[in-house]
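*Asks:* got a sequence here, can you build the structure:
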Amino acid sequence: MSDTVSFGYTDVSPEEKTAKVGEVFRNVASRYDLMNDAMSGGMHRLWKDRFVRRVRPRAGEAILDMAGGTGDIAFRLARSGAQVTVSDINAAMLEVGKERAAKKHVEGLAWSEQNAEALSFADRSFDAYTIAFGIRNVTHRQQALAEAHRVLKRGGRFFCLEFSTTLWPGFKEAYDVYSHRLVPKLGKLLAGDEESYRYLIESIRRFPTMEAFRAEIAAAGFVQAKVEPMLGGLVAIHSGWKI
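*Replies:* Here you go, the predicted structure:
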């Protein structure tokens, strides 16, 4: 295991990354929807709808939504009647999610503070594991994937929604300008926090290519690992099955 890991464009110790990521999400927790709007032009809602359709949640299933603090994915999953556990390493994010659930009158969700790299759940506890816009913030990604595999039942499915790098000529360059130059400025203007938004953009650029991440999922033991790119790969849905 490497002595350093990426935190945006800098390399830091694993312990420092965990602490710094925690600070970022404590800073942005109350403005998380605003952050997603700024980073995606509001399109994250459509991407999340599509993501949940791919998961195909069913009534009575046990689903773990990891890094799901604010509840965006869990609220969509719960409409099916699935039993959803919302987990996040960041307590501030979970508190925002609980407040949002109360306002939306969404009941029946379980909330659990968890580290994706060392889950407290028993082996083969869940029918599906979802993680949306969270895997790139994990300190040791392969450990998190191994834990996802461990807590899934045989026949369970893994789904990940994450930013990647678009391959569309022209659009790629335009989005790079927008994300690097404008999103941090929007963060400063709308949330008073430029540095957290800068990290979030930089973390996307340091994330593996779609194919490289698909290979990581396969290496964790998932079969039929595949990727579905959107907007040429600006964001992608990765998936795999446990047998």
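*Asks:* from here on, contacts and neighbour counts on C-alpha atoms
*Replies:* OK.
*Asks:* helix or strand for the closest residue to H180 other than its chain neighbours, which one?
*Replies:* Counting by C-alpha to C-alpha, 6 or more residues apart in numbering, I201 is the residue found nearest to H180 once chain neighbours are left out, at 6.7 Å. When secondary structure is defined by DSSP states H and E, I201 falls within helix 194-205.
*Asks:* who does that helix touch, helix- and strand-wise?
*Replies:* Where contact means 3 or more C-alpha pairs under 8 Å, 6 or more residues apart in numbering; DSSP states H and E, helix 194-205 is packed against strand 5-7, helix 14-28, helix 183-191.
*Asks:* can you put those in JSON lines and add mean neighbour count and distance to E95?
*Replies:* Converted to JSON lines, the helices and strands packed on helix 194-205 look like this (neighbours: other C-alpha atoms under 10 Å; distance: least, C-alpha to C-alpha, whole Å):
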{"stretch": "strand 5-7", "mean neighbour count": "20", "distance to E95": "25"}
{"stretch": "helix 14-28", "mean neighbour count": "17", "distance to E95": "11"}
{"stretch": "helix 183-191", "mean neighbour count": "19", "distance to E95": "18"}
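*Asks:* and M43, which of the ones you listed is closest to it?
*Replies:* Between M43 and those, the shortest gap by C-alpha to C-alpha is with helix 183-191, which sits at 14.6 Å.
*Asks:* need the residues that contact that closest one.
*Replies:* Judged by C-alpha atoms under 8 Å, 6 or more residues apart in numbering, the contacts made with helix 183-191 from elsewhere in the structure are 28, 31, 34-35, 38-39, 193-198, 201.
*Asks:* quick check on those: which are buried?
*Replies:* Taking 16 or more other C-alpha atoms under 10 Å as the criterion, what is buried in those is V28, R31, L34, M35, A38, M39, D193, E194, S196, Y197, R198, I201.
*Asks:* I have a second one here; can you model it like the first so I can compare?
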Amino acid sequence: MADDKTTHFGFQEVPWQDKASRVAGVFRSVAPKYDLMNDLMSMGIHRAWKRFTLELAGVRPGHRVLDLAGGTGDLAMKFSRLVGDTGEVVLADINEAMLGVGRDRLFDAGCAHNTRVAQVNAEALPFADNSFNCITIAFGLRNVTDKDKALKSMLRVLKPGGRLLVLEFSKPIHKPLSKLYDIYSFNVLPRLGKAIADDAESYQYLAESIRMHPDQQTLKGMMEAAGFARCDYFNMTGGIVALHRGFKV
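*Replies:* Below is the predicted model:
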């Protein structure tokens, strides 16, 4: 890889090798108030988005689930109950501050018996081939530097027949909603971040990173190019969020 290769960090162009550390700084800053801010920013709707993700996961007792970019562990807790005593959930995140919050929440919720935490980079997952029945990555893929490499890594560790679910902010499908969403994202979010988490810059990055993320059709094509089959997606809240699904054959 050329030393002068760049990528985007929000609307900024930064050296390719610098993005991961910059994203890490954002999430170290927001980790203590992450769940509260999620509720406020989405007016609680993120819970419905994640509930739909759980419904499409097809997870049963005995399954192994990898919750990538799982942060504070809200999905991992739900999966822990679905896989039961014979299954396992791995809560994985590249950020140690987010992972610490998630580990404590899993312990407090009584999920320690069938969960473990792992600090990993999605681009180079340290798991054996064909390890998991299901992989989820919720609101994390847009922060990954090399998304194509990460998708291939996810495919490798999925079992044949296993599925990947990517829950991510996407592109509103109606122009009036898109305009309102822009006003909210670039005017309200940073002010909310300043008021609640004393951090306007991280939430400015959030808004910018959403705009730089591939749209629904592009991400579907990226999943297909990585080797996933039967790829589809489901728009929610007018396309503000989309859930992408793909299978390993």
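*Asks:* list the TM-score for the superposed pair.
*Replies:* Superposed pair, TM-score by TM-score structural alignment, normalised by the length of the first structure: 0.97. Supporting alignment: 243 aligned residues with a C-alpha RMSD of 1.2 Å.
*Asks:* rewinding a little: would a markdown table of the buried ones among the contacts of helix 183-191 of the first structure with distance to F163 of the first structure be doable?
*Replies:* Below are those laid out as a markdown table (distance: C-alpha to C-alpha, whole Å):
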| residue | distance to F163 of the first structure |
| --- | --- |
| V28 | 18 |
| R31 | 19 |
| L34 | 17 |
| M35 | 14 |
| A38 | 14 |
| M39 | 10 |
| D193 | 21 |
| E194 | 19 |
| S196 | 16 |
| Y197 | 14 |
| R198 | 15 |
| I201 | 10 |
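*Asks:* between those residues, which sits nearest S125 of the first structure?
*Replies:* Nearest to S125 of the first structure out of those is V28 (C-alpha to C-alpha; 30.9 Å).
*Asks:* the equivalent of R230 of the second structure over in the first structure is in what secondary structure piece?
*Replies:* For R230 of the second structure, the aligned position in the first structure is occupied by Q224, per TM-score structural alignment. Taking DSSP H and E as the definition, Q224 of the first structure sits inside strand 223-230.
*Asks:* got the angle for the helix or strand just after that strand vs helix 194-205?
*Replies:* Using DSSP H and E, the helix or strand that follows strand 223-230 of the first structure towards the C-terminus is strand 235-241. Following axes from the mean of the first three to the mean of the last three C-alpha atoms, to 10 degrees, one obtains 60 degrees for the angle between strand 235-241 of the first structure and helix 194-205.
*Asks:* strand 235-241 of the first structure against the second structure, how far on average?
*Replies:* Compared with the second structure after fitting, strand 235-241 of the first structure deviates on average by 0.4 Å (mean C-alpha distance after the TM-score superposition for the first structure).
*Asks:* which part of the second structure lines up with that strand?
*Replies:* Residue span in the second structure matched to strand 235-241 of the first structure, by TM-score structural alignment: 241-247.
*Asks:* how about residues contacting that stretch?
*Replies:* Contacts to stretch 241-247 of the second structure, defined as C-alpha under 8 Å, 6+ apart, come from residues 49, 53, 161-172, 216, 220, 223, 228-236.
*Asks:* quick one: stretch 144-153 of the second structure to chain centroid distance?
*Replies:* Taking the mean of its C-alpha atoms, stretch 144-153 of the second structure sits 13 Å from the chain's own mean (C-alpha atoms, centre = their mean, to the nearest Å).
*Asks:* with stretch 122-132 of the first structure instead?
*Replies:* Its chain's C-alpha centre lies 14 Å from the corresponding centre of stretch 122-132 of the first structure when counted by C-alpha atoms, centre = their mean.
*Asks:* need the counterpart of N115 of the first structure in the second structure.
*Replies:* Aligned counterpart of N115 of the first structure in the second structure: N121 (TM-score structural alignment).
*Asks:* let me see the contact set for the equivalent of the residue nearest to H180 of the first structure over in the second structure.
*Replies:* The criterion is TM-score structural alignment: under it, I201 of the first structure has A207 as its aligned partner in the second structure. A207 of the second structure sits next to G10, S185, F186, L189 when contact means C-alpha under 8 Å, 6+ apart.
*Asks:* measure the residue nearest to the second one when sequence neighbours are not counted to N187 of the second structure for me?
*Replies:* When you say that, I think you mean S185 of the second structure. Leaving aside its sequence neighbours, S185 of the second structure sits nearest to A207 (C-alpha to C-alpha, 6+ apart; 5.5 Å). Counting by C-alpha to C-alpha, to the nearest Å, the gap between A207 of the second structure and N187 of the second structure amounts to 10 Å.
*Asks:* shared neighbours of those two, anything?
*Replies:* Listed as contacting both A207 of the second structure and N187 by C-alpha under 8 Å, 6+ apart is no residue at all.
*Asks:* grab the nearest non-local neighbour of the residue mapped onto G62 of the second structure from the first structure.
*Replies:* For G62 of the second structure, the aligned position in the first structure is occupied by G60, per TM-score structural alignment. By the measure of C-alpha to C-alpha, 6+ apart, the closest residue to G60 of the first structure outside its immediate chain neighbours is A82, 4.9 Å from it.
*Asks:* equivalent analysis for L231 of the first structure, please.
*Replies:* Closest residue in space to L231 of the first structure, ignoring its immediate chain neighbours: T166 at 6.6 Å, by C-alpha to C-alpha, 6+ apart.
*Asks:* show me what the one you found aligns to in the second structure.
*Replies:* Using TM-score structural alignment, T166 of the first structure lines up with P172 in the second structure.
*Asks:* same deal with R181 of the first structure?
*Replies:* R181 of the first structure maps onto N187 in the second structure, by TM-score structural alignment.
*Asks:* again with R26 of the first structure
*Replies:* Residue pairing (TM-score structural alignment): R26 of the first structure is matched to R28 of the second structure.
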